[in-house]
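J.: here's my sequence, what's the structure:
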Amino acid sequence: MRRLAVFAVAAALAACATSPLGRKQFILISDDSISQQGVASFQQMQKEMPQSKDARKTQYVRCIADNITAQIPNLREKGQLSVPGAWEVSVFESEDVNAFALPGGKIGVFTGLLKVANTQDQLAAVIGHEVSHVLARHSAERASADIPAQIGGAFASAYGVGQLYGMGVNALFLLPYSRGHESEADLLGLDLMASAGFDPRAAVTLWQNMARASGGQKPPEILSTHPSDETRMHDLNARMKTALDLYVTAKGQGRNPKCG
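T.: Prediction:
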């Protein structure tokens, strides 16, 4: 009962959390705790995966990442964020078309992504998206959501319906929850890249490239952790006017990245 009382109090306090785009969040994990996990995971990847020896590629990726993250203090001053001031960037030698950002200020880009995100603006869309996951505290939110799901699973197993419960939670809660995070990171990332002086229209072109690269080999959206490419492009276009206003302002203030 004591543990349940502590959980209830923590849950009540977590209800006060709000994402940078104004969405109410349920967060039970502290920023310090999730940042420590992010740093540990990044260091493990650096030990296990080869990093690119191409200095030009590495400088190119870091230039884009530096321009993106330079805009974060502007958001922090508005009281929206609590994130590191310095970000570490690694370029991993891998054919995977992927990138990530982790709590604790860590960014990783796989060289395979550079074949699909083939301009600085397109790569900025990816990095802006990944950094936005950190800014919106999605890792802590997802970990927090797993706690009540695990408790419910324990009760369901005790009554012999654990498998049915797991299928229901995954389809009706966890997958839509994950898609919501991806959509939020798309929109926040669009604003972030535009504020840094990267053309936000390249985000739509990026997802056109992604769709071609996948060859249509993706599960239906309802069964996926990510929105469909079509959904992402629709939502990005719906926010494009706001992003273009930020882009014009950035250009007027002299933010004109030239990363190569």
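
J.: C-alpha only now, for contacts and for neighbours.
T.: Fine.

J.: please point out which parts of the strand or helix carrying residue 13 sit buried.
T.: Assessed by DSSP states H and E, residue 13 sits inside helix 2-14. Of the residues in helix 2-14, those with enough neighbours to count as buried (16 or more other C-alpha atoms under 10 Å) are residue 14.

J.: what are the boundaries of the strands in the stretch 51-200 of the chain?
T.: Assigned by DSSP state E, counting those that start in this stretch, the strands in the stretch 51-200 of the chain fall at 88-92, 99-102, 106-110.

J.: right, and these - which one's nearest residue 3?
T.: Judged by C-alpha to C-alpha, the one of those that comes nearest to residue 3 is strand 99-102, at 29.8 Å.

J.: I'd like the structure of this one too, to check against the first:
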Amino acid sequence: MEGIARLVSMIDEIWSRHMSKTKFLQGKIAFVQGGSRGIGAAIVRRLAAEGAAVGFSYASSVEKAEALADEVRAAGGRAYAIRADSADEAAVRQALRDVVERFGGLDILVNNAGVLPWGSIEALPLEAFDRAMAINVRSVFVASQEAARHIGDGGRIINIGSVNADRIPVAGGAVYAMSKAALVGLTKGMARDLGPRHITVNNVQPGPVDTDMNPADGESAARLRALMALDRYGRADEIAGLVAYLAGPEAGYVTGASLNIDGGFSA
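T.: Modelled structure (predicted):
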């Protein structure tokens, strides 16, 4: 009996180790719009590390995109880079269809593509306004609409907004703030539309994050840190961690939410 008890204990230990290593997105298929650098690249890495097959779009840098896909594959994951300008409706829709065809379905959409128009409302060109709306807002609608036609019940749509939707403490960001505020309403409405299918829709609102768009050693960094409860910029992998949670099974009751991850910028 002692030998049997020991054997049972060993089996339990092995099973516990196996379960602790289970990836909670194993078997899931994700598409990240705007995934070749910064926060987007961190999201691609994290979703792939949790077991998802990840397709992601990029606008121009073939080298960075392919390097990221190679990195994920070298680590044992699955990744596929697709060139698609987020301002181009047809390209966005086709990119999603390509992912569905390559991986056999879709479970998770992350809308991360964005531009940062900056300048006084007195001087900002209308072209900058139009491009911000096309990429920061319209592409989210287009990708979400196309994804909803393929994504299975219980899927996830996650938009990457900005804490500037709630607080814009410096001049020059009116159009950017407006574009990100639009995602708050779009997220709430889509959550209602897709709720009957148990598809959750949420909006992640980062504060200052150390990326090439807004580096932690940039000329405005000290001024931004002074506005925060934590005296530091965020890391892209921290944003990716929240996205991974929202994409996973434990977030099934979270929908229609705009979640700040901003070091106390909005406190």
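
J.: quick one: TM-score?
T.: The TM-score (TM-score structural alignment, normalised by the length of structure 1) is 0.31; 127 aligned residues with a C-alpha RMSD of 5.8 Å.

J.: got the strands of the stretch 51-200 of structure 1 as TSV, with distance to residue 2 of structure 1 and mean neighbour count columns?
T.: Below are the strands of the stretch 51-200 of structure 1 laid out as TSV (distance: least, C-alpha to C-alpha, whole Å; neighbours: other C-alpha atoms under 10 Å):
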stretch	distance to residue 2 of structure 1	mean neighbour count
strand 88-92	41	20
strand 99-102	33	22
strand 106-110	37	23
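
J.: got those strands as TSV, with distance to residue 138 of structure 1 columns?
T.: What follows is the strands of the stretch 51-200 of structure 1, written out as TSV (distance: least, C-alpha to C-alpha, whole Å):
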stretch	distance to residue 138 of structure 1
strand 88-92	19
strand 99-102	10
strand 106-110	15
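
J.: you'd agree residue 125 of structure 1 is up against residue 207?
T.: No: with contact taken as C-alpha atoms under 8 Å, residue 125 of structure 1 and residue 207 are classed as non-touching, separated by 9.7 Å.

J.: between the two, point out the one with more neighbours.
T.: Set side by side, residue 125 of structure 1 and residue 207 show unequal neighbour counts under other C-alpha atoms under 10 Å, the larger going to residue 125 at 30 against 22.

J.: list the contacts for that one?
T.: Under the criterion of C-alpha atoms under 8 Å, 6 or more residues apart in numbering, the contact list for residue 125 of structure 1 reads 189, 190, 193, 200, 202, 203, 206.

J.: show only the entries of the residues you listed found in helices.
T.: Under the assignment DSSP state H, these contribute 189, 190, 193, 202, 203, 206 to helices.

J.: right, and the second one touches residue 128 too?
T.: Spelled out, that is residue 190 of structure 1. Yes: under the criterion of C-alpha under 8 Å, residue 190 of structure 1 lies in contact with residue 128, with a separation of 6.8 Å.

J.: quick one: which of the two has more around it?
T.: Here residue 190 of structure 1 and residue 128 are compared on neighbour count by other C-alpha under 10 Å; more neighbours surround residue 190, at 32 against 29.

J.: elements contacting the helix or strand containing residue 43 of structure 2?
T.: Per DSSP H and E, residue 43 of structure 2 falls inside helix 38-49. For helix 38-49 of structure 2, the packing partners by 3 or more C-alpha pairs under 8 Å, 6 or more residues apart in numbering; DSSP states H and E come out as strand 29-33, strand 53-58, helix 62-74, helix 236-247.

J.: check which residues of that helix are buried.
T.: Of the residues in helix 38-49 of structure 2, those buried under the neighbour-count criterion (16+ other C-alpha under 10 Å) are 38, 39, 40, 41, 42, 43, 44, 45, 46, 47, 48, 49.

J.: among those residues, which two are most distant?
T.: Distance extremes for the buried residues of helix 38-49 of structure 2: the farthest pair is 38 and 49 at 16.8 Å, using C-alpha to C-alpha.

J.: mind listing the helices for the stretch 51-200 of structure 1?
T.: Taking DSSP state H, counting those that start in this stretch to define them, one finds helices in the stretch 51-200 of structure 1 at 55-69, 72-76, 120-135, 138-158, 162-169, 175-195.

J.: deepest of these, which one?
T.: Burial among the helices of the stretch 51-200 of structure 1, expressed as mean neighbours by mean count of other C-alpha atoms under 10 Å, is greatest for helix 120-135, which shows a mean of 26.

J.: that one to helix 55-69, inter-axis angle?
T.: Between the direction of helix 120-135 of structure 1 and that of helix 55-69, the angle (axes from the mean of the first three to the mean of the last three C-alpha atoms, to 10 degrees) works out to 60 degrees.

J.: okay, the angle between helix 120-135 of structure 1 and strand 106-110?
T.: 140 degrees.

J.: ok and helix 120-135 of structure 1 relative to helix 175-195, angle-wise?
T.: Angular relation of helix 120-135 of structure 1 and helix 175-195 on a 0 to 180 degree scale: 130 degrees, by the same axes, to 10 degrees.

J.: which parts of the stretch 51-200 of structure 2 are helices?
T.: With DSSP H, counting those that start in this stretch as the criterion, the stretch 51-200 of structure 2 has helices at 62-74, 89-103, 126-133, 139-148, 174-194.

J.: about what we covered before: closest one to residue 7 of structure 1 among the helices of the stretch 51-200 of structure 1?
T.: helix 138-158 (9.5 Å).

J.: what is that closest one packed up against?
T.: Identification of packing neighbours for helix 138-158 of structure 1 by 3+ C-alpha pairs under 8 Å, 6+ apart yields helix 31-48, helix 162-169.

J.: got these as TSV, with distance to residue 9 of structure 1 columns?
T.: As requested, those are arranged in TSV below (distance: least, C-alpha to C-alpha, whole Å):
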stretch	distance to residue 9 of structure 1
helix 31-48	18
helix 162-169	24
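
J.: between those helices, which one is closest to residue 154 of structure 1.
T.: Nearest to residue 154 of structure 1 among those is helix 162-169 (7.5 Å), distances taken as C-alpha to C-alpha.

J.: need the residues that contact that closest one.
T.: By C-alpha under 8 Å, 6+ apart, the list of residues contacting helix 162-169 of structure 1 reads 149, 153, 154, 155, 156, 157.

J.: for residue 17 of structure 1, state which of these is nearest.
T.: Out of the contacts of helix 162-169 of structure 1, the member with the shortest distance to residue 17 of structure 1 (by C-alpha to C-alpha) is residue 149, at 19.5 Å.
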